[in-house]
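Chemist: My questions concern the predicted model and sequence given below.
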Amino acid sequence: MIENFIQALGLVFTIKVLLALVSGVLVGYFVGAMPGLTSSIGMALLIPFTFGMEPIPAIVMMVTIYMAADYSAGIPAILVNAPGQPAAAVTAFDGFPMSQRGESGKALNLSIMASGAGALISGLLLVLSAQLMASAALAFGPAEYFALAVVGLSLIGVLSAGSTLKAVIGLMFGLVVVTIGIDPIRGSERFVVDYLLIDGIPFLPALIGLFALSEVFVMLETANQKIMPIKHTPSASASFRALAPYKATVVRSSLIGYFVGVVPGAGASIASLISYGVAKNLSPTKDTFGTGNPEGIVASESANNAAVSGALAPLLSLGIPGSASAAVLIGGLTIQGLQPGPLLFTNNPEIPYSIFVALFVGLPIMVVVGLFGARLWVQITRIPRPIIATIVASVSMLGSYAAANHTFEMMVTAIFGVIGYVLRRCDIHPAPIVLALVLGDMLEANLRRAMITANDNFLTVLSQPITAVLIALAVLVLVSPMLGRRAAK
């Protein structure tokens, strides 16, 4: 292993590879900060440019795009409540309220420091346990994936900042939306009133509508409201100190993010939701989550960036992508004549070890750009609300169109923007809806597959060891807020 690392260091520290690395970080920042342009889309758009490149610069550039885009998606989430990617929606829960209080600089610096810490911890875990963790992920069948989805949905109890009943209404609305489209098992149509709905409601345009476009309506409604003055943006050293009180949250959230990321298909969105829910559940100030608690940003950003390394573990060891972006990376490897899997470490060890080195070398570059850029990005909050609303609406529609190059996605964004605004007026937060949209398909499809395997015996499904543990954890997560409130009384 040491010899491979030394070889990879020599390969990465060349002008050609370092230029590719820096370019990947900068492109990743741009892609992640644009609502609708996910890291997978950015990587896919750049694959044609890697045709004439050597394998290591090409792969290093794609990996650093992946890493930087997952962080920078939190920038618009904090500043204008417009998550650049689905996982950043959780960052907006507390990041945007902090921005409204004039603490956008503090929120941005905390987010980049937490992201860097999560990426560092998960990178070390990736190096030490990639093959072991990938093998463990193979133990997950339909029953285990169903139980994992139940754990995610059980977070409704801790994500509901206000009325639990309203949170359940939001959750049920999201689950109903997920049923639109083709039945995942039988292949029959469900609520398909137009052929454009065959694939269901597209997730990213719906997310942009619920968060960004609904916020546009709120901005226009409060156009004459006085702009909150920006408080002092902390320096880099002050940001290190600001993160210190949350070191336990950083470590815990990074572990959650890495382990969830290793499970193929789970992804950074689920990692962020679970980490946020756990942080809120364990916090002595639960009621402040969703109103601008810095710990919420730390939990979300640590987890979703740690999930990047987690998704790379099954890709490199088994050739199984842990996320959509990892699947695009497989395409990039294949184009270079490389086959991900166990033989990659035997036949081309320079590739995985160059990826490991690139993660660690790209990390400080990403953090430095984030810290120095925060002073520039917070100036967005000085722009008058009507102008910001116009810009956010335009970018939201552009991002929705870019998701599939079709005007249907723009219509979905507009409709869900109105729905999101109405729900806000009814004091129903978008978080439970996002929870349902993320986990609904996973819950239904895997439950039905598990039932088929178990001859329609639900008890057999629950009797699987991993499933039983996850269901017990879901019950604990669900009842703990009620027990906490009873204890407080």
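Modeler: Arrived safely, thanks for sending.
Chemist: CA only for contacts and neighbour counts going forward, please
Modeler: Fine.
Chemist: which residues in the stretch 101-250 of the chain form helices?
Modeler: Shown for the stretch 101-250 of the chain, the helices assigned by DSSP state H, counting those that start in this stretch span residues 104-137, 142-153, 156-159, 164-178, 203-208, 214-221, 236-243, 247-262.
Chemist: Name the residues that touch stretch 140-152?
Modeler: 263, 270, 273-274, 435, 439-440, 442-444, 446-447, 449-450, 461-462, 464, 466-468, 470-471, 473-474, 477 (Cα atoms under 8 Å, 6 or more residues apart in numbering).
Chemist: before we move on, back to that, to residue 394, which of the helices of the stretch 101-250 of the chain lies closest?
Modeler: Closest approach to residue 394 among the helices of the stretch 101-250 of the chain (Cα to Cα): helix 214-221, 10.3 Å.
Chemist: List the buried residues of that closest one.
Modeler: 214-220 (16 or more other Cα atoms under 10 Å).
Chemist: Run through the neighbouring helices and strands of that helix.
Modeler: helix 385-404, helix 407-425 (3 or more Cα pairs under 8 Å, 6 or more residues apart in numbering; DSSP states H and E).
Chemist: quick one on the thing from earlier: just the buried ones from the contacts of stretch 140-152?
Modeler: 263, 270, 273-274, 435, 439-440, 442-444, 446-447, 449-450, 461-462, 466-468, 470-471, 473-474, 477.
Chemist: among the residues you listed, which are in helices?
Modeler: 270, 273-274, 435, 439-440, 442-444, 446-447, 449-450, 461-462, 466-468, 470-471, 473-474, 477 (DSSP state H).
Chemist: here's the one I want to compare it with:
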Amino acid sequence: MELFEHLSLGFGVAFTPINLLYCLVGCILGTLIGVLPGIGPVATIAMLLPATYALPPVSALIMLAGIYYGAQYGGSTTAILVNLPGESSSVVTCIDGYQMARKGRAGPALAAAGLGSFFAGCVGTLILAAFAPPLTELAFKFGPAEYFALMTLGLIGAVVLASGSLLKAIAMIVMGLLLGLVGTDVNSGVARFSFDIPELTDGIGFVVIAMGVFGYGEIISNLAQPEHEREVFTAGVSGLFPTKQDFKDMTPAVLRGTFLGSALGILPGGGALLAAFAAYALEKKMKMKPGEVRFGQGNIRGVAAPESANNAGSQTSFIPLLTLGIPPNAVMALMVGAMTIHNIQPGPQVMTSNPELFWGLIASMWIGNAMLVILNLPLIGIWIKLLTVPYRYLFPAIVLFCAIGVYSTNNNTWDVWMVGLFGIIGYSFVKLGCEPAPLLLGFILGPMMEENLRRALLLSRGDWSVFVTRPLSAGLLAAAVLMIIIVMLPAVKNKREEAFVEE
């Protein structure tokens, strides 16, 4: 009964005209920018973060959450129509979605992605509402040692679950940790790694790195592609809704993807991405029906399952953020940044000190998902037309918008130059095949890890055994060590490489 009371409070907050408006604005903006090739939810939220400064905290977070879902829906649209994943978790959708589009079945593919995402989003939000309160009770038992151990587990999880080379993922994490050390030391007040540059004494701005690496980096990468390689469908999409047979095929795939995504989304480090790959792998192992299209040639299950999984995973990834204050992926790291901007300390105290924000955000997720289905299905034709806008008009506008956004955060031209520098660094990551998301996680978690490590050592008078003598801390560190051992086993290592191969 308590859950229903909380949800009624949440819907009371979410259904106010101003919050409904910002939820709608977030959904539209997210879909609009998510639909553009190479710009996923991380870049979208990074670009639009400055726009939330003047808003009330609840409205700001509801809008950002709307942008998140909108960008996810948009990501699947580009994956299906132009074989360009709008975000990393839409990579798998390209395999069958693009083949369906080439066969003139773009409508059913987009509808399957939209409806699957809506169902998965609703289930994921229900799980979040049900499991967040008990997890919050557990979070109050966490001290500095436990938080340090949990963040260590989170970073190792990010390395293990990052696509591609383990060595590159570790390098990204370490680079993020090092960038997080730039600025003023919390304990001594001494500037470190600032190279006598006054602007660096406050540290490198979170928005600067996010916009540079994800926004500008992706833009430069897209401009590097020859124009003739960008195939765009300008013909109208006929037959929007899937057939009866399509519904029969996709329903079990959506259910499997939803429950797999809900479980894997909670894991630290790319849960939604792993969920999409795992759901696709699971569908390939299911028995094929007579006359069913083969995977890789336009099977609707290959679109419905990963899209459901990544949406369910994106909803349940709010659980560690809202209950423990730990961002499990790059988008949640941006949400931490947004909460900090509004003087809200992410963690277990949010539910007790700010219940309107906590439950209002959860309730807005249902409303946002419903808005997206209503918005996206009738507007598929418009999104296709938007994809025909020449890149030479599109990208200068995005670059200008980023520059204005980052300048407005501190009214400082230094930040604009820094975004440009990180844009070049982001492009070099793309060329080197490095996944930049672990860098952002390392950057966010680094200062928090350092603070909790030093606090734990201060309380234990310099005794390092505090991390293994406290049961919760020891258990989390043991899980981290176990994760490293398992991933280093040759059989697991080979399976992991197979799982992340894009067919």
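Modeler: Looks like it came in fine. Everything quoted here is computed from the prediction, not taken from an experiment.
Chemist: Identify the spatial nearest neighbour of residue 351 of the second structure, chain neighbours not counted.
Modeler: Spatially, and ignoring its direct neighbours in sequence, residue 351 of the second structure is nearest to residue 358 (5.7 Å; Cα to Cα, 6 or more residues apart in numbering).
Chemist: how near is the one you found to residue 321 of the second structure?
Modeler: 11 Å (Cα to Cα, to the nearest Å).
Chemist: now residue 153 of the second structure
Modeler: 15 Å.
Chemist: Residue 141 of the second structure too?
Modeler: 16 Å.
Chemist: Comparing those two, which residue is more hemmed in?
Modeler: residue 321 (22 against 9; other Cα atoms under 10 Å).
Chemist: Helix or strand next in line after the strand or helix carrying that one, which one?
Modeler: Here residue 321 of the second structure is covered by helix 318-324, with elements defined by DSSP states H and E. Tracing the chain past helix 318-324 of the second structure, the next element assigned as helix or strand by DSSP H and E is helix 330-341.
Chemist: before we move on, the earlier item: of the helices of the stretch 101-250 of the first structure, which approaches residue 69 of the first structure most closely?
Modeler: Across these, closest to residue 69 of the first structure is helix 104-137 (Cα to Cα), at 11.2 Å.
Chemist: what's that closest one packed up against?
Modeler: Going by 3+ Cα pairs under 8 Å, 6+ apart, helix 104-137 of the first structure lies up against helix 55-72, helix 74-80, helix 89-100, helix 236-243, helix 247-262, helix 294-318, helix 350-377.
Chemist: out of those, deepest packed?
Modeler: helix 294-318 (a mean of 32; mean count of other Cα atoms under 10 Å).
Chemist: Near residue 455 of the first structure, how many other residues are there?
Modeler: Residue 455 of the first structure is flanked by 11 other residues according to other Cα under 10 Å.
Chemist: try residue 463 of the first structure
Modeler: 12.
Chemist: corresponding residue for it in the second structure?
Modeler: In the superposition onto the second structure, residue 463 of the first structure corresponds to residue 469 when matched by TM-score structural alignment.
Chemist: Please produce CSV containing the helices and strands packed on helix 104-137 of the first structure, extended by distance to residue 118 of the first structure.
Modeler: Listed next are these as CSV, based on distance: least, Cα to Cα, whole Å:
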stretch, distance to residue 118 of the first structure
helix 55-72, 10
helix 74-80, 14
helix 89-100, 14
helix 236-243, 12
helix 247-262, 5
helix 294-318, 4
helix 350-377, 10
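Chemist: residue contacts, the most centrally placed residue in the second structure?
Modeler: The residue lying closest to the centre of the second structure (Cα atoms, centre = their mean) is residue 331, at 3.7 Å. Each residue near residue 331 of the second structure by Cα under 8 Å, 6+ apart is listed here: 41-42, 45, 68.
Chemist: what's the most distant pair in these?
Modeler: Going by Cα to Cα, the pair spanning these furthest: 42 and 68, at 8.0 Å.
Chemist: No more questions from me, cheers.
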